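Asker: pasting the structure only:
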């Protein structure tokens, strides 16, 4: 179980004095512990570090009695027999012990640490893979603001004032969320304490019902790892998430655990939730002070009806933001190995909907049939024979390559390669099912493999 230890002025022992032991000594000294080192020989770097600090060093072999009165003992000798000896001595004394690279002998493990002053993030794999823990730490370091420790100190200093001003826990939580979502962290990063104080004063003086907000978030093409960082942040802050059919369970699992998740998807031959109803739900939830995420597959503004929703929010004077996502065609092409543009083959890309309005396609067929371009057709699997026949009728070569990619970016992704002449055959069978993207153009020749995969 992860715990944080207060080691200030507590007695700790490190057995060993090599490079690995030095890293543990540095951590313990940095935490304020009273450190003793026992080892027959000392690495020069370890000796130099200890000489300049209040570290007690004894150049000899370890004894059982060395473990007496210690809060934590670290065995970093590289010698299994010594580590085993130290482990048993500590267990007999109910003393925490860490034997480096020997989780089975340890009652305490050192996590990989991200240190930002008052904020410390620890990553542990339970000793299974220190390398993996280090890699995860690196990813966290890349996303955690350098000044987050300063922010933590500021919030700590203001807690009593906020507690006095706001009576309920819910009110205080909402205020801190507004503060953290707003410009205050950036002001502190720039050292503008006065500006941060003024902003906090403004938030404390705010009266009336809480103001909600809507984030139209692109969920990307399917693979949850393709969510943008901002999309992930929105999901983790949301009170309510309204999501479509194309949003998978893995993406939804990234939402805040207690968020309400409401399915508002539509399917062919099943109308689902009407768009007007969705618009009304967004407005209603935001007016109730909720942080709302409208989660859409791909990008909200590419065949996602995001424009209609932002119009409704603007008319209702609801604050909103749009968080772009990787649209399905981009993810599909990347995972299928198809470059949408190519210096020798395609100088432009067109995103086309295969959805008919009033039973008709409202498309510029001569433009779509022109050479040296790539077409990415959304929602067109059922109408693909008609679409391809129209392309051929308006001048496209029947031999033009095409790829139909279903469940793009997911483990079950399948790709069917053909020509538009073959796809135009209404009696032909396409061995994939919706949702699917069809890519048409000479660039399809770069697909990773042929046939269905």
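Answerer: Cool, the structure landed. The structure displayed is predicted, hence computed values, not measured ones.

Asker: rest of the way, CA atoms for contacts and neighbours
Answerer: Noted.

Asker: give me the three-state assignment for residue 422.
Answerer: helix (DSSP: H, G, I helix; E, B strand; the rest coil).

Asker: distance of it relative to residue 227?
Answerer: Using Cα to Cα, to the nearest Å, residue 422 is found at 35 Å from residue 227.

Asker: list the buried residues for the helix ranked longest in the chain?
Answerer: In the chain, assigned by DSSP state H, the helix with the most residues is helix 148-165. If you call a residue buried by 16 or more other Cα atoms under 10 Å, then helix 148-165 has these buried ones: 148-151, 154, 162.

Asker: okay, the closest residue to residue 56 other than its chain neighbours and residue 107: tell me how far apart.
Answerer: Nearest residue to residue 56 in three dimensions, chain neighbours excluded: residue 36, at 4.6 Å (Cα to Cα, 6 or more residues apart in numbering). Distance of residue 36 to residue 107, given as Cα to Cα: 20 Å.

Asker: this is the other structure I want to compare:
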């Protein structure tokens, strides 16, 4: 017998795995004896966990003896003193049983992590006892990303695994099948026929009859802050093969995408060389027909001033499946950051979103300015920085008072967020100071008067501190 000793990685040599504080393992306990000593709530919770794992749990609420550990596969104790902890630890080791003394790391062979339960898919999170609260916070984040239906898909994978493995060659065929399975697993719960459908897909892949079919998902990236993404948007990013993203999509949002996904900037910005919409449409069609899952990542919500209608029409003409994941549009993010209700019942009965420029970069000629000038309506102009003077003139000319409150917001939800507050009459003169380097939102209406006593420069920080 030849024995090879592997030295600990000292950081001077490459390795597939960095150092681990502990080794994560998953311990089969079905039908095995588990001993829990102690009558506390903590001991009761550990007993409940062990029972959920199928263990035959023996609880010693008052007192225990070394004989209590005979034949056990695992032993837990909630010791009141260090002497009891040491005694239980020694007795467990004498019996050859791995032991955990609750909240006393010095007498633990293993720790319990925070658990995300989608059994048979189980995720455990450990901080090696250094920061249990951090482990719980990580668990809450993971919980939001893992749909509850994943448990049903994991069970289905277990049920069909043998049938699929028997039909597909190891390597590329099996990888293609399981990638498709995973795409479905992060969607709706499996139907009664899902198992038959997936086995049928395996048969088609094995026969070479089922070429990879591409698809496109239009995803709203929100105004910039990655924490404002929807869960569905994150899942789409993590399932993408190619991401076509706009210029205003933040790096933090892109960081959430699948590492292997190819990223392509196709942003359109006024006054800059950029991709034409027809070129973007052609790219989506070409990539999807090559079998790729394409995510078209758009700032804000894809269905608000995002040319989504043109993209959907082109994809449908080509017979390419397309789905839409909504995002938080920047007008709503602006209202949130300012603490303003856009439909405050004392000031406005409706809200309008109006584009501030046409395809030619000018003020749109087909806007019903008389309707927009309604004093009981809150109006948000998108991308209206360069036409702000004309917007003000149009509204005042249609009877909206020159002292109507106005807010201009730039870089909403981003680190460089900036707000200006004034009146409709002040708006044209204010724009050169605000700048034209980024698209701005212009909010017009009496709802913005309710924040006159609050500094807009500090409102975002105050709201963030309150959350």
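Answerer: Looks like it came in fine. For clarity, every value in this text was computed on a predicted model and none was experimentally measured.

Asker: can you name every helix or strand that the longest helix of the first structure contacts?
Answerer: strand 119-123, helix 184-189 (3 or more Cα pairs under 8 Å, 6 or more residues apart in numbering; DSSP states H and E).

Asker: dump the ones you listed into CSV; add distance to residue 17 of the first structure as well.
Answerer: Listed next are these as CSV, based on distance: least, Cα to Cα, whole Å:
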stretch, distance to residue 17 of the first structure
strand 119-123, 25
helix 184-189, 39
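
Asker: which one of the ones you listed lies nearest to residue 363 of the first structure?
Answerer: For residue 363 of the first structure, the closest of those is helix 184-189, at 46.6 Å, according to Cα to Cα.

Asker: what ranges do the strands span in the stretch 251-400 of the first structure?
Answerer: Secondary structure of the stretch 251-400 of the first structure by DSSP state E, counting those that start in this stretch: the strands cover 260-263, 291-296, 320-323, 349-353, 374-378.

Asker: deepest of those strands, which one?
Answerer: strand 291-296 (a mean of 27; mean count of other Cα atoms under 10 Å).

Asker: that one vs the second structure, average distance?
Answerer: When the second structure is superposed, strand 291-296 of the first structure averages 0.5 Å from its matched positions, counting by mean Cα distance after the TM-score superposition for the first structure.

Asker: which part of the second structure matches that strand?
Answerer: Mapped onto the second structure using TM-score structural alignment, strand 291-296 of the first structure spans residues 293-298.

Asker: which other residues reach that stretch?
Answerer: 214-222, 236-237, 239-246, 249, 284, 287-288, 306 (Cα atoms under 8 Å, 6 or more residues apart in numbering).

Asker: hmm, 6 Å instead?
Answerer: Under the criterion Cα atoms under 6 Å, 6 or more residues apart in numbering, residues 214-221, 240-246 lie in contact with stretch 293-298 of the second structure.

Asker: can you give the distance of that stretch from its chain's centre?
Answerer: 15 Å (Cα atoms, centre = their mean, to the nearest Å).

Asker: swap in stretch 96-115 of the first structure?
Answerer: With Cα atoms, centre = their mean, you get 27 Å for stretch 96-115 of the first structure.

Asker: buried ones in it, by neighbour count?
Answerer: Those would be 96-102, 105-114, for stretch 96-115 of the first structure by 16+ other Cα under 10 Å.

Asker: and what of stretch 132-147 of the first structure?
Answerer: 133-134, 136-137, 140-141, 147.
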